[in-house]
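Novice: compute the structure for the input listed below.
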Amino acid sequence: MKFNLQKFKNSNTKPFFIAEMSSNHKQSLQRALKIIDQVAKNGADAIKIQTFIPNEITLNIKNKYFKINDKNSLWNGKYLIDLYEEAKTPLDWHEKIFNRAKKNGIICFSSVFDDLSFEFLEKLNVPAYKIASFENNHFPLIEKVAQTNKPVIISTGLAEYDDLDELVKIFKKNNNNNFCLLKCTSNYPAKLSDANLSTITFLKEKYKCAIGLSDHTLENIAAITSIGLGVRIFEKHVKLNNKVKTLDSKFSLNINDFKKYTDSIKSAYVAIGKKSQLISKNEKNSLMFKRSIFISKDVNKNDKINKNNIKIIRPNNGLHPKFYKQVIGKKFQSKQKKGTPLNFKMIKL
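Specialist: All right, here's what the predicted structure looks like:
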């Protein structure tokens, strides 16, 4: 299954939902497969996993440099190697995961974190790639991914504009325009006050590509607001239920909440409508309550039209009020009764 990311530059395109599994399988293949089954039934267009080999993204060393020392972090006190060993999706699960997604009619793709994992995913013929926020300055890996000419989604968390300039340049150099930038706040969970959604408009104007949202907030407000800014791709962490605690469960939605999340965004998309459609179909039934020009007094042929024999009133069956001044002083073609909607056939022009 292929998908073209460039079409999401068009605000008329329907929202596209990516369910991020991350570590929420908690080392159970059966749980991973159940997550796929459930998100496919509850609004997801794609499921994303993470492909990495722990020793390829860090060193198996336990000193102060490799220990998370942030009291605000969900992973405070953990060594990087232990964190990634716990979070990894085993390579021998991948084919089963991809097949399960295909069976459910949704796209499965992966975040790639290292060269060996990239080679592995290429052998599996992954349909698309994700570059995570923590990897968006890994330009040698990004270049390899860009050269595949496959769709690539890139999170912008923790990136300076110089980094994004370089990243986009790599894709342009390799003639791969099928990429999307996801506005991302790399806090887990992220606060609404840190969402900074105003950058979405700037990113769209600067890079001329589709812009999505990697949403780590606990509400749907950021996503609904983003719909109004033209975002049509949404990525959200998903877990099977609230019972199993994982590394990412505190900022992941359970299946029911994911359904509410996707439904609310779809409703926001419907509410936005189209630029060309000022009056909706259902609204047209209310047009009768608009004003128009009516004859307000019995008149005879050749009577002059004046403010005493015509009036701008409801309903909307007569001439548009914009013609009021134009018809004043003209003569009636024939006798007319009070309460008749005025039209041009009645007037000597």
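Novice: going by C-alpha atoms from here, please, whenever you check contacts or count neighbours.
Specialist: Noted.
Novice: for the residue nearest the centre of the chain, what are its contacts?
Specialist: Centrality entry for the chain: nearest residue to the mean C-alpha point is residue 232, 2.8 Å, by CA atoms, centre = their mean. Residues near residue 232 by CA atoms under 8 Å, 6 or more residues apart in numbering: 8-9, 11, 13-16, 211-212.
Novice: which residue packs closest to residue 337, ignoring adjacent ones?
Specialist: Excluding the flanking residues, the one nearest residue 337 by CA to CA, 6 or more residues apart in numbering is residue 298, at 4.5 Å.
Novice: before we move on, back to that, now do the residue nearest to the centre of the chain against residue 298, distance only.
Specialist: In this view, residue 232 and residue 298 are 59 Å apart by CA to CA, to the nearest Å.
Novice: I'd like the structure of this one too, to check against the first:
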Amino acid sequence: MTKHIKIDGRDIGDGYAPYIIAEMSANHNGNLNVAMRIIEEAKRAGADAVKIQTYRPDTITLKSDLPDFQITDGLWAGRTLYDLYEWAHTPWEWHAPLFEYARKLGITIFSSPFDHTAVDLLEALNAPAYKIASFEAIDLPLIKYVASTGKPMIISTGMADAEEIEEAIDAAHEGGCKQLAILHCVSGYPAPAQDYNLNTIPDMIRRFGLVTGLSDHTLDNTTAIASVVLGASIIEKHFTLDRNGGGPDDSFSLEPAELVALCRDSKTAWSAMGKVDYGRKSSEMGNVKFRRSLYFAQDINVGETITAANLKSVRPGFGLPPKFLPQLIGQRVTERVNAGTPATWEVVTKLPSTEK
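Specialist: Got it, this is the predicted structure:
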């Protein structure tokens, strides 16, 4: 079982805070300056990485108006696949300045390649990791080619069944990938929370034995935060400067304040998971005063017998627990006891052998 992987020096997996990926996708809307600002805002929000996508329309589809290539419903209805990817792609000449700028700011940047030439471009830029998009999870030759780089790989599993996920994992390992993670994903844009079936995440962890995370296409952070409680080590969310920007993916992306909240709240959820611990917590220590315990309500002289009238269960909690009231009644005190004194075993004539 792979307990953790490492991307650009950052450990990811069991025992580490969730790794947050801000997916730029097409949210630059064809403007390099906007792309730079997205990187800035991702860094400012506290994301661990910003991710882009590396393709051209001719490397991902055919220029065709035939019915198979027409998009008839959803966000992009009325376009052909070629038109969509012409609109949405990140120009390859932007890649070097984007990588340079992200590194200058101190945020990790990597990409999803969609063919071998994209991998070659990213290798020339020394990409620290690769992401396989959900729709490419069945492109086993591409996975093997990415694996041959020796870099860490994250595979998103939207639309893939268990057998297809297994095949993708096998292809990655056969290609030489030593650091592999998978993401539970629903390939709807946006996707309703009820489609996510987050209980799949712990099953994936058990079934595949890999670092596992979530690629989240819901409209808020609730699903992503919940996934952390179920073992997600990576969270990927689309990120934009303005959800109303009119770009291909803007409408289902987080805005800067929401990414700040995701980075903060996912780490809070992870921290709250902690370990199995029934002991008293540090934040509770001062509140012993508000717990009940046994206190003497009257003065008692040496040798006198403790009665129900002079011993009471009250706050604070510095005396013996109330469960010992029956054992104390009838005992004689060995020293003078003043009212307001906590009851202890040391002031009675006989210590119970099994109840202390």
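Novice: what's the TM between chain one and chain two?
Specialist: For this chain pair, the superposition-based TM-score is 0.89 by TM-score structural alignment, normalised by the length of the first structure; 344 aligned residues with a CA RMSD of 2.4 Å.
Novice: map residue 93 of the first structure onto the second structure.
Specialist: For residue 93 of the first structure, the aligned position in the second structure is occupied by residue 94, per TM-score structural alignment.
Novice: report how many residues lie close to its match.
Specialist: Residue 94 of the second structure: 12 surrounding residues under other CA atoms under 10 Å.
Novice: where along the stretch 51-200 of the second structure do the strands fall?
Specialist: Using DSSP state E, counting those that start in this stretch, the strands of the stretch 51-200 of the second structure run over residues 108-113, 130-132, 153-156, 180-185.
Novice: what sits up against the third one?
Specialist: Taking CA under 8 Å, 6+ apart as the criterion, the residues outside strand 153-156 of the second structure that touch it are 129-134, 137, 146-147, 168, 177, 179-185, 215.
Novice: which among the contacts of residue 232 of the first structure count as buried?
Specialist: Neighbour counting with 16 or more other CA atoms under 10 Å marks 8-9, 11, 14-16, 211-212 as buried within the contacts of residue 232 of the first structure.
Novice: taking those residues together, which two end up most distant?
Specialist: Within these, two members stand farthest from each other by CA to CA: 14 and 211, at 13.7 Å.
Novice: about what we covered before: can you redo the strands of the stretch 51-200 of the second structure as CSV, where the extra columns are mean neighbour count and distance to residue 325 of the second structure?
Specialist: Formatted as CSV, the strands of the stretch 51-200 of the second structure follow (neighbours: other CA atoms under 10 Å; distance: least, CA to CA, whole Å):
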stretch, mean neighbour count, distance to residue 325 of the second structure
strand 108-113, 25, 63
strand 130-132, 26, 65
strand 153-156, 25, 61
strand 180-185, 26, 55
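Novice: can you put those in a markdown table and add distance to residue 227 of the second structure?
Specialist: Shown next, in a markdown table, are the strands of the stretch 51-200 of the second structure (distance: least, CA to CA, whole Å):
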| stretch | distance to residue 227 of the second structure |
| --- | --- |
| strand 108-113 | 23 |
| strand 130-132 | 20 |
| strand 153-156 | 15 |
| strand 180-185 | 10 |
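Novice: for the ones you listed, which one sits closest to residue 75 of the second structure?
Specialist: Comparing the strands of the stretch 51-200 of the second structure by CA to CA, strand 180-185 comes nearest, at 18.3 Å.
Novice: so residue 20 of the second structure, which of the three states?
Specialist: The three-state assignment at residue 20 of the second structure reads strand, by DSSP: H, G, I helix; E, B strand; the rest coil.
Novice: residues near it, how many?
Specialist: 24.
Novice: how far away is it from residue 132 of the second structure?
Specialist: Relative to residue 132 of the second structure, and taking CA to CA, residue 20 of the second structure is found at 16 Å.
Novice: ok, the nearest residue in space to the match of residue 93 of the first structure that is not next to it in sequence to residue 228 of the second structure distance?
Specialist: Leaving out its chain neighbours, the residue that sits closest to residue 94 of the second structure by CA to CA, 6+ apart is residue 32, at 7.1 Å. Per CA to CA, residue 32 of the second structure is found 33 Å from residue 228 of the second structure.
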